[in-house]
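K.L.:
how does the following fold in three dimensions:
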Amino acid sequence: MQAFTTLTGTAIPFGAENIDTDVIVPGRFLKTITRTGLGKIAFFTLRENPDNVFDTERNKGAPILIAGDNFGCGSSREHAPWALADMGIRVVIAPSFADIFSGNSFKNGILLVSLPQAAIDRLMEVAAEHPVTVDLESQTVTTPFQDRFEFAIDPFRKDCLLRGLDEIGLTVAMDDAIAAHEQRLQSDRPWIAGAAQAV
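P.N.:
Sure thing, here's the model as predicted:
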């Protein structure tokens, strides 16, 4: 997982509320088990409209998405954050997010920033023509016009994102401690260690 510290870039001023995971990735595309290639079908139905906000020259490949309340509701499909990541989205800013989508996004390295609606409205206005900066370390979203919005984040999630560690990465990072534990186990409780080796 790529570490996240500070990101300045184009923000897609989407703003729609109650966008469920079926809108993000329609069910008919859920036959794949890989994370790549889903960016092309993200928001598929909305992108059938040639005037959609995702495919304008300015917004293509933008790393930030500004959405409305209750983003990611609906089914628990992990394909939704896979698709967002594959289209280049690293941050979604919205008033609120569905719980399961929030967990899935974190596990896939996407930072979700929850801000009040007034802040979302201001960012939508700025994002039409100017970049937005998201700083995870200071937990702020800023604009070139001195707007500064602070956001809360779970300390564990913040640490993992700053270090670029998913659950596997966290386990690997503890390799020395795990090896030391296994050695202690073999010496202190050989009957347990022997049983584990026999499996």
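
K.L.:
rest of the way, CA atoms for contacts and neighbours
P.N.:
OK.

K.L.:
quick one: residue 113 and residue 102 touch, right?
P.N.:
No - applying Cα atoms under 8 Å, one finds residue 113 not in contact with residue 102, separated by 10.1 Å.

K.L.:
downstream of the strand or helix carrying residue 149, the next helix or strand is which one?
P.N.:
Taking DSSP states H and E as the definition, residue 149 sits inside strand 148-150. Sequence-wise, the next helix or strand beyond strand 148-150 is helix 155-163, with elements assigned using DSSP H and E.

K.L.:
list the buried residues of the helix or strand harbouring residue 195.
P.N.:
Using DSSP H and E, residue 195 sits within helix 190-198. Neighbour counts using 16 or more other Cα atoms under 10 Å place residue 193 of helix 190-198 among the buried residues.

K.L.:
please say which of residue 113 and residue 102 ends up with more neighbours.
P.N.:
The neighbour count for residue 113 versus residue 102, taken as other Cα atoms under 10 Å, is higher for residue 113 (22 against 19).

K.L.:
one more, please, to line up against the first structure:
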Amino acid sequence: MIDFDNAAFGIGIGDIQLAVHREAVRLRKETHGNHLAMELILIAKMQDLGLISEDEVEILTTINDIAVRSANGRLEPEEAYHEVRRIYDEMLATGKASPVALVSAGSAAESYISIEDYNDKPTIVYKAKSSGTWEGIGNKIGILIGAKLGGPAGAVLGGMIGGAIGNEVDEKRSEEDGE
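P.N.:
The predicted structure follows:
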């Protein structure tokens, strides 16, 4: 992980974007491109920093498993969306989830999009079915970088920025794959 213990507060969004990118490249090499392994490493680091509880580790791991199964075509996007949304809604309803767990689960829930099919009926589609887990990976890297810069509040902001970066990667890959 990039060391931000002595980082100045003058760091801009571009600096965070670059750090997220470099960490994603490092993780991809470490895990040989295994997205689920990347997510699990990042979730463990979030717990090590005290940003999420043990229960939240389980919840985020479940959400990531759903995302990977959907991205690999082993779970229908509509089913995946409704399950992730149900989990996220439960987290919101309890009022006990940490802000960091919420920003991570919220990013996962929002990584699904709705389109109109030929009958004008909404259909849920996971972004970039073949590689659509970069939003979650970027979100978690952003959380870790943000936490080093500004504690839990920095983690939430970093997660939003990292998720947006990952979303762009998913969108680009989706366009390239013709999805």
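
K.L.:
TM value for the aligned chains?
P.N.:
After superposition, the two chains reach a TM-score (TM-score structural alignment, normalised by the length of the second structure) of 0.26; 76 aligned residues with a Cα RMSD of 5.1 Å.

K.L.:
ok, back up a step: give the buried residues for the strand holding residue 149 of the first structure.
P.N.:
Residues of strand 148-150 of the first structure classed as buried by neighbour count (16+ other Cα under 10 Å): 149, 150.

K.L.:
tell me the buried residues in stretch 173-186 of the first structure?
P.N.:
Across stretch 173-186 of the first structure, burial judged by 16+ other Cα under 10 Å covers no residue at all.

K.L.:
packing partners of the lengthiest helix in the second structure?
P.N.:
Longest helix in the second structure, counting residues (DSSP state H): helix 134-177. Helices and strands touching helix 134-177 of the second structure, as assessed by 3 or more Cα pairs under 8 Å, 6 or more residues apart in numbering; DSSP states H and E, comprise helix 13-30, helix 35-48, helix 99-109.

K.L.:
and it, how far out from the chain's middle?
P.N.:
Relative to the centre of its chain, helix 134-177 of the second structure is centred 6 Å away, using Cα atoms, centre = their mean, to the nearest Å.

K.L.:
neighbouring contacts of the helix holding residue 195 of the first structure?
P.N.:
182, 185, 186 (Cα atoms under 8 Å, 6 or more residues apart in numbering).

K.L.:
looks to me like the last one is in a strand.
P.N.:
Spelled out, that is residue 186 of the first structure. No - counting by DSSP: H, G, I helix; E, B strand; the rest coil, residue 186 of the first structure is not found in a strand; it is helix.

K.L.:
show me the contacts for it.
P.N.:
Per Cα under 8 Å, 6+ apart, neighbours of residue 186 of the first structure: 192, 193, 194.

K.L.:
wait, what's in contact with residue 133 of the first structure?
P.N.:
Contacts of residue 133 of the first structure by Cα under 8 Å, 6+ apart are 6, 7, 8, 9, 141, 142, 143.

K.L.:
which of the three states applies to it?
P.N.:
Following three-state DSSP, residue 133 of the first structure is assigned to strand.

K.L.:
against residue 149 of the first structure, how distant is it?
P.N.:
10 Å (Cα to Cα, to the nearest Å).

K.L.:
hang on, the earlier thing: what is the nearest of the contacts of residue 186 of the first structure to residue 85 of the first structure?
P.N.:
The shortest approach to residue 85 of the first structure among those belongs to residue 193, at 41.5 Å (Cα to Cα).

K.L.:
pretty sure residue 157 of the first structure contacts residue 107?
P.N.:
No - counting by Cα under 8 Å, residue 157 of the first structure sits too far from residue 107 to count as a contact (9.1 Å).
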